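1. Sequence first, then the predicted structure:
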Amino acid sequence: MNRKRVTKWLKILLLVFLLILIIFPIYWIFIASISPSESFLSVDLSWLIPKKITFKHYLDILSTRNYRIYYWNSLVISTITTVLTLVVSTMGGYSLGRLRFCGRNALSQMVLVTYLVPSILLLIPLFQFITKFHMQDSYLGLILSYMTFALPFCLWMLKGFFAGLPANMEDAALIDGTGVFGAFWRIILPLASPGLISAAMFTFLLCWNEYLFAMVFINNDSLRTIPVGVVSNFVTVTMGPSDWSRVMASAILASLPIYIIFIGLQKYFVAGLAAGSIKE
């Protein structure tokens, strides 16, 4: 066996090992959600292939009105934030990536520095801002706070994507008298669809999984999102095996939109991230 073949098999084994590390926690959560007993808490590895399967925990979660409310809140907040972030970052990314104006490079660097600031450092200023304008316990306050860390990244990624698009078709449209906005709407946006989709997926994922801001800015239980609602209402100190199974079932149900989005739009996500990494 030559050296290249040995290297190839070592890479395959490493990838398989990493894949197992990534998939195993998800598999464990799923097994725990369909397990009728506390077998999934045992050190015995026989629980990896359950002998009995039940979907009672899923039915219990779906029949809980609070969980359905949390699901709806997360869906509304994540969707609105994604749409607003995409609209603003698309126009801003196009301006920074395609147009030439004074201060463009400095503004681009400011956007990057803003994204590099840890979101937790924004917690106190945002809390004061939201409290001053009476936006606590509201969708609006949470949406604006989510945009503070989603918008800079999407701006920077779409800037690189727009800068990497060929200019021939856009120049031809401008020569034909389409105008800047017409060329942007008819030529650039269709070409930029992979980048737009990846930016939308990134934003939706951030908003759907965010916990800290939702916990601090929302006190009304009817307005809580899934991460905060599940921890507040389903996780207790005196939890038994069946309680843990319900929590695992709620985690699987909460992950379904993310799984569906990534499976359906994976190729656009990879293409958008690759294009967004291009430097001018």
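-> Okay, I see it.
2. C-alpha from now on. contacts and neighbour counts both.
-> OK.
3. Tell me which residues of the helix or strand encompassing Ala199 come out buried.
-> Using DSSP states H and E, Ala199 sits in helix 193-209. Within helix 193-209, the residues scored as buried using 16 or more other Cα atoms under 10 Å are 194-209.
4. Pick out whichever of the residues you listed sits closest to Val228.
-> Val228 has its nearest neighbour among the buried residues of helix 193-209 in Asn209, at 9.6 Å by Cα to Cα.
5. do you know how far that closest one is from Ala251?
-> 11 Å (Cα to Cα, to the nearest Å).
6. Show me the contact partners of the helix holding Ala199.
-> Helix 193-209 has contacts (Cα atoms under 8 Å, 6 or more residues apart in numbering) with 74-75, 77-79, 81-83, 85-86, 90, 146, 150, 154, 157-158, 161, 226-227, 258, 261-262, 265, 268-273, 275-276.
7. what angle do the longest helix along the chain and helix 193-209 make?
-> Identified as the longest helix of the chain according to DSSP state H is helix 241-276. Helix 241-276 and helix 193-209 meet at an angle of 150 degrees, taking axes from the mean of the first three to the mean of the last three Cα atoms, to 10 degrees as the criterion.
8. which of the residues in helix 241-276 are buried?
-> Buried-residue list, helix 241-276, by 16+ other Cα under 10 Å: 241-252, 254, 258, 262, 266, 268-269, 271-273, 275-276.
9. which secondary structure elements does it contact?
-> Applying 3 or more Cα pairs under 8 Å, 6 or more residues apart in numbering; DSSP states H and E, one finds that helix 241-276 makes contact with helix 3-34, helix 56-62, helix 139-163, helix 193-209, helix 226-234.
10. now those as a markdown table including distance to Ala172?
-> Shown next, in a markdown table, are the helices and strands packed on helix 241-276 (distance: least, Cα to Cα, whole Å):
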| stretch | distance to Ala172 |
| --- | --- |
| helix 3-34 | 46 |
| helix 56-62 | 55 |
| helix 139-163 | 17 |
| helix 193-209 | 20 |
| helix 226-234 | 48 |
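11. dropping in the other structure now:
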Amino acid sequence: MSIATPSAVGRSAPARPAPRPSAARARRVAGRVLASVVALVVAALWAFPVYWMVLSAFTPTARLRVTPPSFWPESPTTSNFSGAVTGTNFGSALKMSLAVTGLTVVAVLLFAFLAALAISRFRFRGRTAFVITVLVVQMLPAEGLFIAQYKMLATAGMLNTVVGVSLFYVAAIVPFTVWMLRGFVAGVPADLEEAAMIDGLSRSQAFFRITLPLLAPGLVAAGVYAFLQAWNEFTVALVALPAESAQTLPLWLRGFLAASANRGVDWGEVMAASTLIAIPVIVFFVLVQNRMTSGLVSGAVKG
């Protein structure tokens, strides 16, 4: 048996050089960096029109015509907003848009949710025909229905009314919303309701206390889609709301732009008006963003 000498014990092993990253790993890192740079560039290009709109809304009109333009706020002012609101029917257009959009969102969620439940959880006669009808309705161009829609509203005396234009919005938005909610409903196992019923809940109690909370993110997503469609819709409103006193905000902006064109387009006021239209959408997203990402498993436990 050999015995280690003191010199051998005290001498430490030579340090090994740190391994260098392999070429494949370096390529992966370079690919991630390149993808991040491309994503940032695309995001900047997407956000720039919004930034320019808000910047122009706070920029005096005289400075908007300066060449080259300034991409940073200089001498900001709120006179464009007062000019856009004063002397116009902005208030009535805002009330009209809020009423039409609110009624449309509620009706769309109600009808689409019930339809999604029916085609996802039940097997009934005519189910296939109903699904095909929903698909066909989505293929119809809205422009091809304008004459019929106008005559229907004129005959029923519902032109320039909240209910009249909301009916058309609901008919246009419901088909796609049914398909959105159908995926959410199909993703919630029916076994959860059956387990809750075994624990002593009735079918309606199991649905409202177990299934409905799980479907809340889907309902919020469908509500966001319906809100955006109803808030920004222009062509149907142009047909159903011919009176100037019953305009929604997109129609008001069109009329505001046409009126300013007679004296030269005041782009500061136009951008301010566009910003005012965008504010309610931003507020709506701030209110519902948490519900879109949370609550996916809330209500899965009885109690």
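-> Yep, it's here. Everything numeric in this text was worked out from a predicted model, so none of it was measured.
12. and Gly97 of structure 1, which of the helices and strands packed on helix 241-276 of structure 1 is closest to it?
-> Comparing these by Cα to Cα, helix 139-163 comes nearest, at 4.5 Å.
13. Next, the mean deviation of the following helix or strand past the closest one compared to structure 2.
-> Per DSSP H and E, the first helix or strand lying C-terminal to helix 139-163 of structure 1 is helix 168-175. Its aligned residues in structure 2 lie a mean 2.4 Å from helix 168-175 of structure 1 after superposition (mean Cα distance after the TM-score superposition for structure 1).
14. Give me the mean distance between the following helix or strand past helix 168-175 of structure 1 and structure 2.
-> Using DSSP H and E, the next helix or strand after helix 168-175 of structure 1 towards the C-terminus is helix 180-183. Its match in structure 2 and helix 180-183 of structure 1 itself, once the structures are fitted together, sit a mean 3.6 Å apart by mean Cα distance after the TM-score superposition for structure 1.
15. just stretch 68-88 of structure 1 next, same as before
-> Mean for stretch 68-88 of structure 1 is 0.7 Å (mean Cα distance after the TM-score superposition for structure 1).
16. whereabouts in structure 2 does that stretch align?
-> Under TM-score structural alignment, stretch 68-88 of structure 1 corresponds to residues 91-111 of structure 2.
17. What of stretch 103-113 of structure 1?
-> With TM-score structural alignment as the criterion, stretch 103-113 of structure 1 aligns to 126-136.
18. if we look at the matching stretch, which residues are touching it?
-> Contacts of stretch 126-136 of structure 2 (Cα under 8 Å, 6+ apart): Ile119, Pro175, Phe176.
19. To which residue of structure 1 is the last one aligned?
-> Aligning on TM-score structural alignment places Phe176 of structure 2 opposite Phe153 in structure 1.
20. give me the number of residues near its match?
-> 21 (other Cα atoms under 10 Å).
21. Name the nearest residue to it, sequence neighbours excluded.
-> Spatial nearest neighbour of Phe153 of structure 1, chain neighbours left out: Tyr115 (5.8 Å); criterion: Cα to Cα, 6 or more residues apart in numbering.
22. what sits against that neighbour?
-> Contacts of Tyr115 of structure 1 by Cα under 8 Å, 6+ apart are Phe149, Pro152, Phe153.
23. what's the offset of the helix or strand where it lies from the middle of its chain?
-> Under the criterion of DSSP H and E, Tyr115 of structure 1 resides in helix 104-116. From the chain centre to the centre of helix 104-116 of structure 1 is a distance of 22 Å (Cα atoms, centre = their mean, to the nearest Å).
24. got the angle for that helix vs helix 139-163?
-> 130 degrees.
25. quick one: helix 104-116 of structure 1 to structure 2 mean distance?
-> Its aligned residues in structure 2 lie a mean 2.4 Å from helix 104-116 of structure 1 after superposition (mean Cα distance after the TM-score superposition for structure 1).
26. what span of structure 2 lines up against whichever helix or strand comes after that helix?
-> Where DSSP H and E defines the elements, the next helix or strand beyond helix 104-116 of structure 1 is helix 123-132. Aligned by TM-score structural alignment, helix 123-132 of structure 1 corresponds to residues 146-155 of structure 2.
27. who touches Trp267 of structure 2 in this structure?
-> Applying Cα under 8 Å, 6+ apart, we find Trp267 of structure 2 in contact with Ser56, Thr61, Leu64.
28. let's go with 7 Å and repeat that
-> By Cα atoms under 7 Å, 6 or more residues apart in numbering, the residues touching Trp267 of structure 2 are Thr61.
29. Report the angle between the strand or helix carrying Val83 of structure 1 and helix 226-234.
-> Using DSSP H and E, Val83 of structure 1 sits in helix 65-98. Between helix 65-98 of structure 1 and helix 226-234, the angle formed by their directions is 160 degrees, by the same axes, to 10 degrees.
30. and helix 65-98 of structure 1, what other elements does it pack with?
-> helix 139-163, helix 193-209, helix 226-234 (3 or more Cα pairs under 7 Å, 6 or more residues apart in numbering; DSSP states H and E).
31. Looking at the ones you listed, spot the one closest to Lys8 of structure 1.
-> Of all the helices and strands packed on helix 65-98 of structure 1, helix 193-209 sits nearest to Lys8 of structure 1, with 31.0 Å by Cα to Cα.
32. Provide the aligned range in structure 2 for the closest one.
-> Alignment of helix 193-209 of structure 1 against structure 2: residues 216-232, by TM-score structural alignment.
33. got it, and stretch 25-40 of structure 1?
-> With TM-score structural alignment as the criterion, stretch 25-40 of structure 1 aligns to 49-64.
34. Endpoints of the matching stretch, how far apart?
-> Its first and final residues considered, stretch 49-64 of structure 2 spans 15 Å by Cα to Cα.
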